[in-house]
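Asks: give me a model of this one.
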Amino acid sequence: MSKMKNALNARLEAKRADKIQNYIGSRLQDLEPLKPVLKAMGLSTVVSAIGDDIVVTFVNDETEATSVVALTFSRGKAAKGAEASWNHAQMITYVVQQTSFADNSWYYNDFGGAHELDCRGMSTPEIVDAIAAELVRNPVLRTDPTRESSNPHISKAFPIVSDIVSERMNTTIRAERGDNSVESLVFGDVSGRGFRLSFGDTSATLFLNDREIGQAPVGSRFEIGKLVADHFKAEPRPQWESRGLKAGERDEHGILSMGW
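Replies: Here you go, the predicted structure:
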């Protein structure tokens, strides 16, 4: 029974893929002049069906890194016809700041909206030129769900924790995701003590050898810095007096300012 069900699902998926290809195929041919740009950037087109839209993204086949530029073709009631039309298409450029953190290469994507270009009334060469220009001047972002953070606070706290731990103890700081999806920074000291700083919805909780030893408001980098410094007995408590300095400047104690 399961084999028959799998075979049926495979046939349905194949029909669905053929239907999508028939709908979008002519527009993909319109994008042929983009090939030199895509090749230089290591990208190729990927077609997906999302709701009533067909979405074309530009993806690196090897790394799955993805451009922030995408095309959407509506299949809604207004977009009547057997194939996609540029008159019902948009080029979308997502505004994303990707921040890398932790010594095991995690990252966080901070989405800041999107810019949209309505392709209605534009000639095909104009559309292709606009897409090429957007691809070249915008980033291609890492895509790795196992190392993509969903917490907006952990990447902001990492430089402060690193300033206390890495520069003074020459130890690594790893990011981890627990079974409950809570993300943490994990590190140790020279005496073998294991620390875990976990970022919940409202609080950042510090654990020593899996025993809770303190909390701080998850959105306050200053309080998180104090929390770690207070319990990291191998080092003197940093003097957090750099809040009035610009990001990247150091105070008289050598403490790196994060531009608070």
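Asks: C-alpha from now on. contacts and neighbour counts both.
Replies: Fine.
Asks: what segments of this protein are strands?
Replies: Using DSSP state E, the strands of the chain run over 44-50, 53-59, 66-74, 89-101, 106-118, 140-141, 148-149, 174-177, 183-188, 194-199, 203-208, 211-217.
Asks: so which of these is nearest Arg168?
Replies: strand 183-188 (11.8 Å; C-alpha to C-alpha).
Asks: about what we covered before: mind putting the strands of the chain into JSON lines with mean neighbour count and distance to Leu8?
Replies: Output for those, formatted as JSON lines (neighbours: other C-alpha atoms under 10 Å; distance: least, C-alpha to C-alpha, whole Å):
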{"stretch": "strand 44-50", "mean neighbour count": "15", "distance to Leu8": "20"}
{"stretch": "strand 53-59", "mean neighbour count": "20", "distance to Leu8": "24"}
{"stretch": "strand 66-74", "mean neighbour count": "22", "distance to Leu8": "28"}
{"stretch": "strand 89-101", "mean neighbour count": "18", "distance to Leu8": "33"}
{"stretch": "strand 106-118", "mean neighbour count": "15", "distance to Leu8": "38"}
{"stretch": "strand 140-141", "mean neighbour count": "18", "distance to Leu8": "36"}
{"stretch": "strand 148-149", "mean neighbour count": "20", "distance to Leu8": "34"}
{"stretch": "strand 174-177", "mean neighbour count": "19", "distance to Leu8": "37"}
{"stretch": "strand 183-188", "mean neighbour count": "21", "distance to Leu8": "40"}
{"stretch": "strand 194-199", "mean neighbour count": "22", "distance to Leu8": "44"}
{"stretch": "strand 203-208", "mean neighbour count": "21", "distance to Leu8": "48"}
{"stretch": "strand 211-217", "mean neighbour count": "16", "distance to Leu8": "52"}
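Asks: switch these over to CSV; also include distance to Lys156.
Replies: Below are the strands of the chain laid out as CSV (distance: least, C-alpha to C-alpha, whole Å):
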stretch, distance to Lys156
strand 44-50, 32
strand 53-59, 28
strand 66-74, 22
strand 89-101, 9
strand 106-118, 9
strand 140-141, 19
strand 148-149, 11
strand 174-177, 13
strand 183-188, 12
strand 194-199, 11
strand 203-208, 12
strand 211-217, 13
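Asks: the structure of the following sequence is requested for comparison with the preceding one:
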Amino acid sequence: MNEHEIRTLLTKATEDRPAGIDLMPALPRRRLARVLVPLAALGAAATVAAVAVVLPATQSTAQAQVVAAVENTSQESYRIHTTAGEREFDGAFDPVRRVGVITRTDGTETRFVGDLVYVRESGETTWMVSPRSDAELEQAPPAVALVKLAPLDPQAALQRLRSATDVRESGTASGQGWTGKRFTFSLEATAGTDLKAGASVGATGVVDVDDQGRVRHLEVAFSDTGHPTVTDFSDFGTQVSVTAPPADQVQQPPAEKLGQPKAKPTS
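Replies: Reported below is the predicted structural model:
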């Protein structure tokens, strides 16, 4: 049965319908096809737009967050408490003014003033002065430098975190008056990294970053020992006043050790 025959039957069946109503108008097939194409395109565009709105912005990588925390911590003064085996250290640093002080539980004191470090051993009255940058540690791989620097110069140790690899966020962290994130990291072993034995030594660790993007807790240990050095950072913004010891109490090392050219003998 064709369209004409169907129309005839419908007309006879509904002869009392109101004028002007067509129960089966002709279908504009070509026009309909043309309309469906742009509608489909609009639907696809709307779907893409919806996805773009729902999907979250790309998050920073774990390593980038730790590096940013190192930078932020370098812009404020703070206090530290470090435990390394049976030794404990308390101190305060102002990275901007480049001063700091660390006191070991046995009474040994270390002062940082600019490019110089002054150390007075427990029970001594004389201070030894040396450059803040240790040439041996400057050339050491990051794993060795980080572990050794952690109790001696926490600010310098933080900078070694830039070299951390396999940094991963591992959950939340909290402490007195702060909350944040915990990250794990490793420092790759390199042949000859042990300064004494010449063995290959890597390091692993944990760093906690608070919600303001500052380092709050740092644990690091050589991979072969597992004995961590733990440093906690607190009291950000605290005032730190450190001065060099009196000159008559300082034992001066050779000039070349301080980075000055060795004096030429006079003829």
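Asks: got a TM-score for the two of them?
Replies: Aligned and superposed, the two chains score 0.26 in TM-score terms (TM-score structural alignment, normalised by the length of the first structure); 109 aligned residues with a C-alpha RMSD of 5.6 Å.
Asks: on that earlier part again, nearest to Ala132 of the first structure, out of the strands of the first structure?
Replies: So among these, strand 66-74 is nearest, using C-alpha to C-alpha, at 9.8 Å.
Asks: report all helices and strands that that closest one contacts.
Replies: strand 53-59, strand 89-101, helix 124-137, strand 140-141 (3 or more C-alpha pairs under 8 Å, 6 or more residues apart in numbering; DSSP states H and E).
Asks: cutoff 6 Å now
Replies: In terms of contacts (3 or more C-alpha pairs under 6 Å, 6 or more residues apart in numbering; DSSP states H and E), strand 66-74 of the first structure is packed against strand 53-59, strand 89-101, strand 140-141.
Asks: quick one: closest of those strands to Leu197 of the first structure.
Replies: strand 89-101 (14.4 Å).
Asks: list the buried residues of stretch 127-136 of the first structure.
Replies: Ile127, Val128, Ile131, Ala132, Glu134, Leu135 (16 or more other C-alpha atoms under 10 Å).
Asks: quick check, nearest of those residues to Ser67 of the first structure?
Replies: Leu135 (7.1 Å).
Asks: OK, contacts around the closest one?
Replies: Neighbouring residues of Leu135 of the first structure by C-alpha atoms under 6 Å, 6 or more residues apart in numbering: there are none.
Asks: what about it, distance to Gly214 of the first structure?
Replies: Distance from Leu135 of the first structure to Gly214 of the first structure, counting by C-alpha to C-alpha, to the nearest Å: 46 Å.
Asks: picking that back up, I'd like the helices and strands packed on strand 66-74 of the first structure as a markdown table, with distance to Ile154 of the first structure appended.
Replies: Output for those, formatted as a markdown table (distance: least, C-alpha to C-alpha, whole Å):
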| stretch | distance to Ile154 of the first structure |
| --- | --- |
| strand 53-59 | 27 |
| strand 89-101 | 9 |
| strand 140-141 | 19 |
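Asks: looking at the strands of the first structure, which is closest to Ser166 of the first structure?
Replies: The nearest among these, by C-alpha to C-alpha, is strand 183-188 at 9.0 Å.
Asks: pull up the gap between Asp208 of the second structure and Thr172 of the second structure, please.
Replies: For Asp208 of the second structure relative to Thr172 of the second structure (C-alpha to C-alpha), the value is 8 Å.
Asks: again, but for Trp178 of the second structure
Replies: 11 Å.
Asks: got any residues that touch both of those two?
Replies: Between them, Trp178 of the second structure and Thr172 share no contacting residue, judged by C-alpha under 6 Å, 6+ apart.
Asks: how about the helices in the stretch 101-250 of the second structure?
Replies: Using DSSP state H, counting those that start in this stretch, the helices of the stretch 101-250 of the second structure run over residues 135-139, 142-149, 154-160.
Asks: right, so these: which one is the most enclosed?
Replies: helix 142-149 (a mean of 23; mean count of other C-alpha atoms under 10 Å).
Asks: show me what it is packed against.
Replies: helix 154-160.
Asks: so what does the helix it packs on touch, helix or strand wise?
Replies: For helix 154-160 of the second structure, the elements it packs on are helix 142-149, judged by 3+ C-alpha pairs under 6 Å, 6+ apart.
Asks: if we go to 10 Å?
Replies: helix 62-73, strand 78-84, strand 87-94, strand 99-104, helix 142-149, strand 215-222, strand 229-234 (3 or more C-alpha pairs under 10 Å, 6 or more residues apart in numbering; DSSP states H and E).
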